[in-house]
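> quick one: sequence plus predicted model below, questions after.
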Amino acid sequence: MKYADVNGKLADYRRQISDIREKMRETLATVEPEKVNDYAFATFDGSVRLSELFGDHEDLIVIHNMGAACSYCTLWADGYNGIHQHVVSRAGFVVTSPDRPGVQKKFAESRGWKFPIVSHEGSSFAADMGYVSHSGGWLPGVSVFRRDGEAITRVSDTGFSPGDDFCSLWHFFDMLPGGVGDWPRVAKKPSCCSSH
């Protein structure tokens, strides 16, 4: 197929994706929020409750991260780091993982991460939110919460997996002949990240 023909076809697919995203936003606006508990998390500086993570916002984005052992979760966090300042101008934001706070702090410092991290170790948070697999392993993803007075509700969530919309690297690789190619092998693809 000629270059111009392929470009036209790809542009049409991108318009379709944009239309689907609009339908997803419209559908999300109809959701009946799910009430959740005010979970406690551990940080390097002590305990913190879910309600405290909102800061001055009524919305909170919580990333379900599998921890330092997952290179895909690290890849996602490395890519997110640069936009953190923009995200927190609109909503609260935190990454949660099963790692202990000391491990989280050391790993975040080694990567230059600027966003807050809390540990859900010992709590039912990940399981209650659906981010523990049937075999008991952790699953990656994102949940969005809303605070209205004392009440906290979850208004949306989705899992993360290689090729998803939440890691920009996949979209750049999509533009290359051969897509991802042998990158997963070169990057020592882990078995930790299955689709949600």
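Great, that's in hand.
> contacts, neighbours, all on C-alpha from now
Noted.
> burial measure for the residue nearest to Ser143 when sequence neighbours are not counted, as a count.
Excluding its sequence neighbours, the residue lying closest to Ser143 (C-alpha to C-alpha, 6 or more residues apart in numbering) is Asp157, at 4.1 Å. Close neighbours of Asp157, defined as other C-alpha atoms under 10 Å, add up to 17.
> residues contacting Asp157?
Residues counted as contacts of Asp157 (C-alpha atoms under 8 Å, 6 or more residues apart in numbering) are 141-144.
> who wins for most neighbours among these?
Busiest of those [other C-alpha under 10 Å] is Gly141, holding 21 neighbours.
> if I look at that one, how far off is Leu60?
As judged by C-alpha to C-alpha, to the nearest Å, Gly141 and Leu60 stand 14 Å apart.
> only the buried residues of the strand or helix carrying the residue nearest to Ser143, if you could.
Assessed by DSSP states H and E, Asp157 sits inside strand 151-159. Neighbour-count burial for strand 151-159, counted by 16 or more other C-alpha atoms under 10 Å, picks out 152-157, 159.
> quick check: next helix or strand after that strand?
According to DSSP H and E, the helix or strand after strand 151-159 is helix 168-174.
> how far off centre is the strand holding Asp157?
Offset of strand 151-159 from its chain centre (C-alpha atoms, centre = their mean, to the nearest Å): 13 Å.
> also stretch 107-117?
Distance of stretch 107-117 from its chain centroid, counting by C-alpha atoms, centre = their mean, is 15 Å.
> how long is that stretch end to end?
11 Å.
> who's in contact with it?
The contact list for stretch 107-117 (C-alpha under 8 Å, 6+ apart) reads 43, 68, 77-78, 81, 84, 93-97, 104-105.
> do you know how far Trp170 is from Ser18?
Taking C-alpha to C-alpha, one finds Trp170 at 17 Å from Ser18.
> dropping in the other structure now:
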Amino acid sequence: MQAHKIVSREEWTAARKALMAREKELTQAREALSRARRELPWVKVDKDYVFDGPNGKLTLGDLFRGRPQLVVQHVMFAPEWDAACKSCSFWADGYERMVPHLAARDTTMVAISRAPLAKLEAFKARMGWTFDWVSSGSNDFNYDYGVSFTREQMEKGEARYNFGTTPPYGDELPGISVFYRDETGSVFHTYSTFARGLDMMNAAYHYLDLTPLGRHEEGLPYPMDWVRLRDQYQPSQVQASCCHS
């Protein structure tokens, strides 16, 4: 870590206030961007998708649970895998307890993966998660919303991730899609984001961004190389010495 300049409290406060001015500019720009996001045109979903859930078959409309808004977390979990992607699980740990708060604002959140329901349920139990998680293994949902690609698409270079702006690094990739259901029951696709667009939904990363070391991922084979499933970290990595005798 680079040595930092040590100053008086007064000098530090002045520097902090200067940075605060830049932070406020970013906040205002983010609010303007959020308004523009809400003003995007919509696409009506005419295709019938049927998912496998713990209590049986569910349509896309069913996933709303009677609310007008639906946020879908595309969790990477291919049918042949035995566990979900560790990075997607990193995000899942963050939104696990968010569901009731979203519901209070007329929004339902659900995770969707191609793995069979039995694998989703087993991994969900292992991680202690409670959010809704359904399987899209019997439909084209993941392919239609740009997070899964066929072998043929990959071999021919036809896979288009992040609207064709990011080269796909695998046939299962992360994303978030948002839908709206009106009073007639019609469903509309309103938004999707992928790759670094998911970054703002990871609270742990943003806490790290407040610290002197930041995410300190420099020099790793890839940025998230350090991430593990929550139950795979070594005890020394998760126990704070101030809290244990």
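Noted; the coordinates are in hand. These numbers come from a predicted model, not from an experiment.
> tm score of chain vs chain?
TM-score for the superposed chains, counting by TM-score structural alignment, normalised by the length of the first structure: 0.85, backed by 189 aligned residues with a C-alpha RMSD of 2.4 Å.
> picking up where we left off before, now check the second structure for the residue matching the residue nearest to Ser143 of the first structure.
Aligned counterpart of Asp157 of the first structure in the second structure: Ser192 (TM-score structural alignment).
> kindly report the same for Gly79 of the first structure.
Gly79 of the first structure maps onto Gly94 in the second structure, by TM-score structural alignment.
> surely its match is within a helix?
Yes: assessed by DSSP: H, G, I helix; E, B strand; the rest coil, Gly94 of the second structure belongs to a helix.
> that one contacts Tyr205, correct?
No: taking contacts as C-alpha atoms under 8 Å, Gly94 of the second structure lies outside contact range of Tyr205: 10.1 Å.
> tell me the counterpart of Ala29 of the second structure in the first structure.
Ala29 of the second structure maps onto Ile20 of the first structure when the alignment is built from TM-score structural alignment.
> helix, strand, or coil at its match?
helix.
> please report how far it lies from Thr27 of the first structure.
10 Å.
> next: Ile117 of the first structure.
Ile117 of the first structure is 30 Å from Thr27 of the first structure, by C-alpha to C-alpha.
> these two: who's more crowded?
Neighbours of Ile117 of the first structure and Thr27, each counted by other C-alpha under 10 Å, are more numerous for Ile117; the result is 24 against 10.
> could you find the counterpart of that one in the second structure?
Aligned partner of Ile117 of the first structure by TM-score structural alignment: Trp133.
> so what's its match closest to, chain neighbours aside?
Ala111 (4.5 Å).
> show me where the first structure has strands.
Ranges of strands in the first structure, per DSSP state E, are 34-35, 40-43, 46-49, 59-64, 92-97, 117-119, 141-148, 151-159.
> what stretch of the second structure does the third one fall on?
Counting by TM-score structural alignment, strand 46-49 of the first structure lines up with residues 56-59 of the second structure.
> can you get me a residue count around Gly92 of the first structure?
For Gly92 of the first structure, the neighbour count with other C-alpha under 10 Å is 22.
> tell me which residue of the second structure lines up with it.
Aligned partner of Gly92 of the first structure by TM-score structural alignment: Thr108.
> repeat for Ser143 of the first structure
In the second structure, Ser143 of the first structure lands on Ser177 (TM-score structural alignment).
> any idea what Met129 of the first structure aligns with in the second structure?
Under the alignment (TM-score structural alignment), Met129 of the first structure pairs with Tyr145 of the second structure.
> which residues touch its match?
With C-alpha under 8 Å, 6+ apart, Tyr145 of the second structure has these contacts: Ser177.
> same check on Asn65 of the first structure?
73, 95-98, 139-141.
> which SS state does Gln237 of the second structure fall under?
helix.
> quick one: it and Arg228 of the second structure, what's the gap?
Applying C-alpha to C-alpha to Gln237 of the second structure and Arg228 of the second structure gives a distance of 11 Å.
> kindly report the same for Lys57 of the second structure.
Counting by C-alpha to C-alpha - Lys57 of the second structure and Arg228 of the second structure are separated by 32 Å.
> swap in Leu70 of the second structure?
The value you get for Leu70 of the second structure to Arg228 of the second structure, if C-alpha to C-alpha is used, is 28 Å.
> neighbour count winner among the two?
Of the pair Leu70 of the second structure and Arg228, Leu70 is the one with more neighbours under other C-alpha under 10 Å, namely 27 against 15.
> noted, bye for now.
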